[in-house]
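>>> Give me a model of this one.
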Amino acid sequence: MPQRPLPTFPRQNFRIVAVTSCPTGIAHTYMAAESLENAGREAGVELVVETQGSAGFERLDPAAIAAADGVIFAHDVPVRDKDRFAGKPTVDVGVKAGINRAAELITEVRGKAERGEVTAGAGAGAGTPVERAGESGDSYGTKLRKWLMTGVSYMVPFVAAGGLLLALGFAVGGWQIASAPSVMKHFSWTEIDSWGALLFQIGQVAFGFLIPVLAGYIAYGMADRPGLVPGFVGGMIASNIAAGFLGGLVAGLLAGAVVLSIQRIKIPPVLRGIMPVVVIPLISSLIVGFLMFVVIGKPIAEAQKGMTDWLSGLSGTNAILLGVLLGLMMCFDLGGPVNKVAYAFATAGIAVQDPSDSAMKVMAAVMAAGMVPPLGMALATTVRKKLFTETERENGKAAWVLGASFISEGAIPFAAADPLRVIPASMAGGAVTGALSMAFGATLRAPHGGIFVVPLIGSPFLYLIAIAAGVCVTTALVVVLKSMRKPAPGTTATAAPDAAAPAAEHKQPIAA
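Presented below is the predicted three-dimensional model:
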């Protein structure tokens, strides 16, 4: 006689609160949140996510945090207001882990809670934002990347707003709009040129903040709020002496280091109250200003000019090879550090009021190549459905929109499931697109927007041909590579083609 199973009694659900964030606050932030929420439902736990994206964030209910049994941080930039989560079992990882290993993170935080492990300093308020942004064993290189990405994450919205406004100004008023008088002196409601000048001059103002914001928030990532003043001061000096993007990077790191050094000095208790509002801003700004004006500013400005001149001198084969390299970088890790380096290089070139033609070609090539992986995967799921799972086919529908919007991260679900086939195919397509974009001489003043800013692109028809060529290469390669894959025992035709594929296709639902 079979033994009856013992009765089970429901227990209180395990509760988790999570925070996700990435340098740009656009794609990885929300993909990690969705992955964690889906894994939470599958694991039967209550999981609530706070997405600290580029549009700001809505704080978790304090009651939800208080009732939580564990915390998951999946982020590449400092978690804002991290002190709220003090005293909880905490798992602290990069944002990609939140996308690719959500179920493992939930298991890990449950294990920590069962063992009563509370991460030291999870929210205790000690250390700088970056020191609280990852595991205590982070290498200096990892921390340096986080400092730089903190600055870049705050700079990107200024680049996007300023670049699009400048591009719209040129589209409305023509290239001569750059020499138009101030709209404070002349503005006519009925003249199209006045509106073009208005757009252009607002864009100039937005661009004027790029280097100070970059430097200020790099310093903030290193030294918290006391780093903001010397960081902004150093960044503005870098901007004024034409030290550009490189000057902003150096000024931010310098300001953070100076503030951290001052904070290590033992101060009499009577002076501690005025340290953060008077002494630290005064002394750190003086030191950073002196170093930028007198010591290192001029060499950095010369280095920036050398890089700009080199870029302006690129033509023919050299320009095409640069397009290939940038295309490979944009598609290598789909929004990761290598992708961000290529994007930062491109945006640095146009982050001036009068960028060179070569700099705008680089920006065009970078954006075109970044659109290829998700569009290629979307097309592949359309033309060869049987090579992909039902979930991948659903992701393919979203990838059309993500790719068209220049969000490379739309290909991450495919790369995570099959990196050895998807990433090489994506890189090949990106290299083709980058090379063709440079060869066609397409230019772009706007740093983002994807297909929605095509009217603002120089040689738009050829630009679209370059993107289409790369997408076709990626699609063809990924289809060929997946078709060569041997099906694992027990797999269906949805995952790999075999003799039964046609029959299997009729038995299972196919996404439109």
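>>> going forward, measure contacts between C-alpha atoms and count neighbours the same way
OK.
>>> ok, Gly134 touching Val95?
No: judged on Cα atoms under 8 Å, Gly134 makes no contact with Val95 at a distance of 10.9 Å.
>>> Enumerate every residue touching Phe332.
Applying Cα atoms under 8 Å, 6 or more residues apart in numbering, we find Phe332 in contact with Val338, Asn339, Ile423, Pro424, Ser426, Met427.
>>> Helices of the stretch 151-300 of the chain, start to end?
For the stretch 151-300 of the chain, applying DSSP state H, counting those that start in this stretch gives helices covering 192-207, 210-223, 228-240, 244-263, 280-290, 297-312.
>>> quick one: which of those helices is nearest Val49?
helix 210-223 (22.9 Å; Cα to Cα).
>>> Using CSV, lay out the helices of the stretch 151-300 of the chain together with distance to Leu462 and mean neighbour count.
Shown next, in CSV, are the helices of the stretch 151-300 of the chain (distance: least, Cα to Cα, whole Å; neighbours: other Cα atoms under 10 Å):
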stretch, distance to Leu462, mean neighbour count
helix 192-207, 26, 21
helix 210-223, 31, 31
helix 228-240, 35, 27
helix 244-263, 30, 24
helix 280-290, 46, 19
helix 297-312, 21, 16
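>>> Next, the structure of the following sequence, for comparison with the previous one:
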Amino acid sequence: MKFVAVTACPTGIAHTYMAAEALEQAARDRGDELSVETQGAAGSDPLSEQDIAAADAVILAADVGVGERDRFAGKPVVEASVKQAVDSAASLLERAATAEPARTGADADRSSPEPATKVSANASAGARLRQWLMTGVSYVIPFVAAGGLLIALSFALGGYQITEAPDVTERFDPASLTSWAALANQIGTAAFEFLVPVLAGFIAFAMAERPALVPGFVGGAAAVAVGAGFLGGLIAGLLAGGVVTGLRRIKVPSAVAGIMPVVVIPLFGSMVVGTLMFVVLGKPIAAAMTALTDWLNGLSGANAMLLGAVLGGMIAFDLGGPVNKVAYTFAVGGLTTGSETALEIMAAVMAAGMVPPLAMALAATVRAGAFSAAERESSRPAWLLGVSFITEGAIPFAASDPLRVIPSMIAGSASAGALSMFFGATLRAPHGGLFVLPLVGGPLLYAVAIVAGVLVAAAVVIAAKTFVGRGATSKERTPETEGAVAA
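This next block holds a predicted model:
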């Protein structure tokens, strides 16, 4: 059979490509043909019209809204999360092989009054909400990365007083390092100003497609203006998507239909959302954000370490899945406040995320006999994935032995998160792993926190594999593994 697939995760870095690789391998094992479009951080290479036309079925493995879903009209479509594609690609292909084509034409129109969106209407309410939110977050992350790294670089070059430097449009000396630091700071700050509008705009986009972009951006800008911050952006995006969805249901004369998506819907949608955010909802949301920020800034000692441990444990709980993304989104959202504690939370989350792959790589090196040949092979790329803050590098180990690996990873990541908070390490960049270590506030103690977390996780997993059921833990036991375990 011939299949086409689209894979997309919120960050568009690891799960996106791991899901694509798993589906391609499963298709080869079945003797099928598969073309995959990865909607990742590096952009996408769209499926060709010929591939789509020739496909017997479509697989959408995504945790965010999939762009241009209309391309697959009339084709059997199977939807799943990227984690399901990574863990059970073969079963997805089996489902796709027996799936029924989607209805088209008048029958589909009568039974499906909902306007087309980037997120499946067949998903549960909770799944749809999560995909809407994750779509917004996925578009925000590049802005956070660019802005955060530029601001961190400006501090590294010019010190923390660089924020008081005059505007570079008034004074800029190409021969002065301070001027370049001020330029980096002001560009990074400009990038950060887009965070909340972009979040709101693309949440709305996921809900109601392009006509919702303008109301979403306007609602996000209003949230910034009233001080409602990241939480205001979330609510503004959902409001904009809901309002535009309602407006699209209104039946209008054919003479007006052509200007609805480009004039009428953006106009009335922006007016409604802007009014709600400025007049009705803005101040209460701003008060809630202020309370949250004050609570975070008031954390110290054991309370801060507890928060770091909880977020670290969540990062390792499903290695890039929904729980992981909740903790990560919380940290990224905090960056919009610019508070010291928010920067500490981002550092703790990144430290925790590096632990699982590094710990498994270390454990497989130190206690090779407890791992299968396939797991030992996976340990080599896990080193690089770990230092790059790609937590998914531990998935091959967790998939083969979840009951011993996942608790061990939670223990190590919680330790790293707690220690990072205790040491007061700060970070403005939402990604980069050890490659952004020079931009971390308190880099040496931060490295100590990561190493401690790796050692804890590796020690626990080695002990678990040694004393809680000896031998190889994977389904694949080779003669080489048997001999190593016996030795």
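>>> Any idea what the TM-score comes out to?
Overlay of the two chains. TM-score (TM-score structural alignment, normalised by the length of structure 2): 0.94; 481 aligned residues with a Cα RMSD of 2.2 Å.
>>> May I see the helices of the stretch 151-300 of structure 1 organised as CSV, with distance to Lys385 of structure 1 added?
Shown next, in CSV, are the helices of the stretch 151-300 of structure 1 (distance: least, Cα to Cα, whole Å):
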stretch, distance to Lys385 of structure 1
helix 192-207, 44
helix 210-223, 44
helix 228-240, 51
helix 244-263, 45
helix 280-290, 58
helix 297-312, 43
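>>> nearest to Val17 of structure 1, of these?
Per Cα to Cα, nearest to Val17 of structure 1 of the helices of the stretch 151-300 of structure 1: helix 210-223, 23.6 Å.
>>> matching residues in structure 2 for the closest one?
With TM-score structural alignment applied, helix 210-223 of structure 1 matches the range 195-208 in structure 2.
>>> Give me the mean distance between that stretch and structure 1.
If you overlay the two and look at stretch 195-208 of structure 2, the average distance to its match in structure 1 is 0.5 Å (mean Cα distance after the TM-score superposition for structure 1).
>>> what's the offset of that stretch from the middle of its chain?
15 Å (Cα atoms, centre = their mean, to the nearest Å).
>>> in the stretch 51-200 of structure 2, which spans are strands?
Here the stretch 51-200 of structure 2 has its strands, by DSSP state E, counting those that start in this stretch, at 57-62, 77-80.
>>> and among those strands, the most buried is which?
Comparing those by mean neighbour count (mean count of other Cα atoms under 10 Å), strand 57-62 comes out on top with a mean of 26.
>>> That one aligns to what range in structure 1?
Using TM-score structural alignment, strand 57-62 of structure 2 pairs with 70-75 in structure 1.
>>> which of the contacts of Phe332 of structure 1 has the most neighbours?
Counting neighbours by other Cα atoms under 10 Å, Ser426 comes out on top of the contacts of Phe332 of structure 1 with 34 neighbours.
>>> element containing that residue, please.
Counting by DSSP states H and E, the element that carries Ser426 of structure 1 is helix 419-440.
>>> Pro355 of structure 1: what's it in contact with?
Gly349.
>>> Is it correct that it falls within a strand?
No: assessed with DSSP: H, G, I helix; E, B strand; the rest coil, Pro355 of structure 1 is coil; it does not lie in a strand.
>>> that older thread, how close does the helix holding Ser426 of structure 1 sit to structure 2?
Mean for helix 419-440 of structure 1 is 0.8 Å (mean Cα distance after the TM-score superposition for structure 1).
>>> which bit of structure 2 covers that helix?
Using TM-score structural alignment, helix 419-440 of structure 1 lines up with residues 402-423 of structure 2.
>>> Just give me how far that stretch sits from the chain centre.
20 Å.
>>> Go through that stretch and flag the buried ones.
Buried residues in stretch 402-423 of structure 2, counting neighbours by 16 or more other Cα atoms under 10 Å, are found at 404-423.
>>> For Thr293 of structure 2, which of the strands of the stretch 51-200 of structure 2 is the nearest?
strand 57-62 (32.2 Å).
>>> what packs against the closest one?
strand 2-8, strand 77-80, helix 82-87, helix 89-98 (3 or more Cα pairs under 8 Å, 6 or more residues apart in numbering; DSSP states H and E).
>>> Any chance of the ones you listed in TSV with distance to Ile390 of structure 2 as columns?
TSV is the format used below for these (distance: least, Cα to Cα, whole Å):
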stretch	distance to Ile390 of structure 2
strand 2-8	15
strand 77-80	21
helix 82-87	14
helix 89-98	21
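>>> Go through these and name the closest to Arg380 of structure 2.
Per Cα to Cα, nearest to Arg380 of structure 2 of those: helix 82-87, 18.9 Å.
>>> start and end residues in structure 1 for the closest one, please.
Taking TM-score structural alignment, helix 82-87 of structure 2 hits residues 95-100 over in structure 1.
>>> Mind reading off the mean deviation between the matching stretch and structure 2?
Averaged out, stretch 95-100 of structure 1 is 0.8 Å away (mean Cα distance after the TM-score superposition for structure 1).
>>> contacting residues around that stretch?
20-22, 28-29, 31-33, 35-36, 74-76, 105, 416.
>>> if you set the cut-off to 7 Å instead, what comes out?
Stretch 95-100 of structure 1 has contacts (Cα atoms under 7 Å, 6 or more residues apart in numbering) with Thr20, Ser21, Cys22, His28, Met31, Ala32, Ser35, Leu36, Ala74, His75, Asp76, Ala416.
>>> same thing with stretch 284-297 of structure 1?
Val229, Pro230, Val233, Gly234, Ile237, Ala238, Ala243, Leu254, Ala255, Val258, Val259.
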